[in-house]
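Participant: Generate a structure from the sequence data that follows.
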Amino acid sequence: MGGDEFSEIARLFRPLTGGAPGAFDLLDDAAVVSPRPGHDLVVTKDAIVEGVHFPVGEAPALVARKLLRVNLSDLAAKAAEPFGCFLAVAWPQAYGPAERAAFAEGLGDDLKAFGLALLGGDTVSTPGPFTASLTALGWVPEGRMVRRAGARVGDVVAVSGAIGDGTLGLAAVKGEIDDPDGRLASRYRLPTPRLELRAALRAQAHAAADVSDGLVADAGHIGEAGRVAIRLDLDALPLSPPARRWLDAQSDRAAALIRLATGGDDYEIVAAFADTPPPGFTAIGAVEAGEGTRVFCAGREMKIAQGGWRHL
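Facilitator: Below you'll find the model as predicted:
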């Protein structure tokens, strides 16, 4: 952005600091995060690329809001309370002043909604597709972060919210399925990080992960980290009304359930609990001795080639 970079940062992004003292009005090369007594600092980072994580031509405000929300989903799964973030964004030529302003406005709206401050970052230009990365910071009482590791044999595996809306939402955005009320597309474009579940996770969860790549894959990460096996019952999947209607219209129910459980972009939380899961979660399986993830439908074990999205 040439010589206008710093003036644009001041105009678009300085207001998003909310006056946080450690951000220094984005005039320095670094920020300061003061310790919070009795708490651990939780740090997570996710990146998004146009044409990979969102469709080409998506509204810049929606892109910014989804970028923040996918990071907050990681903090939610760790039972952390978000408070700040750092942004790095690479503007392609197609992102002119209006698009950059819309991106900043969308980000600002969600920063305010979720109670975060922008503490710093970087902006550059790129000949490639739009790319952005956000680092989110959160607090959790000392020693209480819920890790992927920790699941125990006999635990109940449960998931929050509804599964499958993300992958069906992408199909709706592409025009591949009907979405008359736009609910599926909205769930894909603007996932809701389950931050309200952090108290329940701190109190009861032995392990947790956010469902971004696909339920089967992300539940499997809990098994791998804890060196245990995961059993999932697809007939128990919690589904939204639009996903239930889609499922009922499919000729191969097992294949359709597998699609919902492996499609990704749900940004729910899958967790292991000692017994009955708390409100907000639905039991979908169990932790067993051994290794790997076993998936069942109508009492039959299903062979799944890929449990979710692979980045490489």
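Participant: Only C-alpha atoms from now on, for both contacts and neighbour counts.
Facilitator: Fine.
Participant: okay, now Arg300: neighbour count?
Facilitator: 10 (other C-alpha atoms under 10 Å).
Participant: Need the three-state assignment for the residue nearest the centre of the chain.
Facilitator: The centroid of the chain falls nearest to Val70 when counting by C-alpha atoms, centre = their mean (3.3 Å). Secondary structure, DSSP: H, G, I helix; E, B strand; the rest coil: Val70 is helix.
Participant: compare with the first, here's sequence two:
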Amino acid sequence: MSSEFELIARYLAPAPAGGGAGVSLGVGDDCALLAPTPGMRLAVSVDTSVADVHFPAGAPADAIGHRALAVSLSDLAAMGARARWCLMSLTLLEADEAWVADFAAGFHALCAAAGVALAGGDVTRGELAVGVTVMGEVPEGLALTRAGARPGEVLAVTGALGGGAGGLARWQAGERDCDDALLRRYLRPEPRLGAGLALRELASAAIDVSDGLLADLGHLCTASGVGAALTPEALPLAEGLATALGDDEALHAALRGGDDYELLVTLPEAHLEPARARLAAEGLALTAIGRVSEAPGITGAVPDGAAGWQHFSGDTP
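Facilitator: Model prediction:
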């Protein structure tokens, strides 16, 4: 059986010498040495993905690797940051080399697609979990935050909603075809890094939709000291969602399901069409779904129910 050091050297060390652009010293020493771009601010985020909490333990290993990195990169996208580096810790019950090889393939493939260098990490024994720290760069004063929304601005969302929840429902119903559109949205979410960069000078506030639209809109409103008037009938639903779940459950999935990793933004009315044009170049839609209001709270024809996923709430994902 391979040791953790052998697993790291064989599967989790990056291919480029030194670990990639901006990595002066990478995997194999006590710390990584990074060289940020002069004049930039570092954006740093960390996420832990736990088996059967954030992903099914029986999911394909390459999908688990992709997903663990994608959900962290989504935070950089929401800040308008360019992704640069990541650190990854992997906890395994046993050193299953075939599983690790597939996991690493999924993780490294997304690293390459996103332009991210794996600069270090750790492998240890225990219940299956993946911890990922991502680091990106954003010019000083241009980071998107949750605190910039102003009354009267447009609420808009990239892409489509409900696909993550719809995919989870498909998995729980026994669907294992990873080419299924909804299941793919759940197992292999796509962080909207290009959209974050495109919206950086047009949006006034942003957050990624990870816990559900209502929950994350609530976080944005609280940070900005505003409210929101939502138009649920305007929500862009993931393809096939209504067919799979029915109209009512599809709306519930879009509002509260989570795991979509789209960007929810606020922007002045005059910036809406320029923002749509920029995202069209990325092959992505931007849909207006409401307005920022001065009065606190979220209004609109919102069905009753929990706002979204919360750890320690007693809910089961």
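Participant: quick one, strands of structure 1?
Facilitator: 39-49, 81-91, 117-125, 131-141, 156-160, 205-211, 229-233, 268-273, 281-288, 293-297, 300-302 (DSSP state E).
Participant: can you put those in CSV and add distance to Asp178 of structure 1?
Facilitator: Shown next, in CSV, are the strands of structure 1 (distance: least, C-alpha to C-alpha, whole Å):
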stretch, distance to Asp178 of structure 1
strand 39-49, 26
strand 81-91, 33
strand 117-125, 37
strand 131-141, 30
strand 156-160, 25
strand 205-211, 24
strand 229-233, 27
strand 268-273, 23
strand 281-288, 27
strand 293-297, 26
strand 300-302, 28
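Participant: Now tell me what touches stretch 89-105 of structure 1 from outside.
Facilitator: In this structure, residues lying in contact with stretch 89-105 of structure 1 by C-alpha atoms under 8 Å, 6 or more residues apart in numbering are 12-13, 60-64, 122-133.
Participant: One more pass at 10 Å, please.
Facilitator: Here stretch 89-105 of structure 1 makes contact (C-alpha atoms under 10 Å, 6 or more residues apart in numbering) with 1, 8-9, 11-13, 15-16, 47-49, 57, 59-65, 106-108, 111, 121-134.
Participant: Buried ones in it, by neighbour count?
Facilitator: Residues of stretch 89-105 of structure 1 classed as buried by neighbour count (16 or more other C-alpha atoms under 10 Å): Val89, Ala90, Trp91, Tyr95, Arg100, Ala101, Ala102, Phe103, Ala104, Glu105.
Participant: what do you get for stretch 281-290 of structure 1?
Facilitator: Quick answer for stretch 281-290 of structure 1 (16+ other C-alpha under 10 Å): Phe281, Thr282, Ala283, Ile284, Gly285, Ala286, Val287, Glu288.
Participant: again with stretch 224-231 of structure 1
Facilitator: For stretch 224-231 of structure 1, using 16+ other C-alpha under 10 Å, the buried residues are Glu224, Gly226, Arg227, Val228, Ala229, Ile230, Arg231.
Participant: Residue in structure 2 paired with the fourth one?
Facilitator: In structure 2, the position corresponding to Val228 of structure 1 is occupied by Val226, as judged by TM-score structural alignment.
Participant: Please give me every residue in contact with the closest residue to Ala13 of structure 2 other than its chain neighbours.
Facilitator: Leaving aside its sequence neighbours, Ala13 of structure 2 sits nearest to Val27 (C-alpha to C-alpha, 6 or more residues apart in numbering; 6.0 Å). Going by C-alpha under 10 Å, 6+ apart, Val27 of structure 2 touches 8-9, 12-14, 17-19, 33, 87, 118-122.
Participant: Now the two most distant members of those.
Facilitator: By the measure C-alpha to C-alpha, Ala17 and Asp122 form the most distant pair in the contacts of Val27 of structure 2, at 19.0 Å.
Participant: the more surrounded of these two?
Facilitator: The neighbour count for Ala17 of structure 2 versus Asp122, taken as other C-alpha under 10 Å, is higher for Asp122 (17 against 13).
Participant: Let me see the contact set for Val146 of structure 1.
Facilitator: Contacts of Val146 of structure 1 (C-alpha under 10 Å, 6+ apart): 75-80, 140, 198, 201-209, 271.
Participant: do the same with Ala209 of structure 1
Facilitator: Ala209 of structure 1 neighbours (C-alpha under 10 Å, 6+ apart): 73-78, 146-149, 159, 215, 218-222, 267-272.
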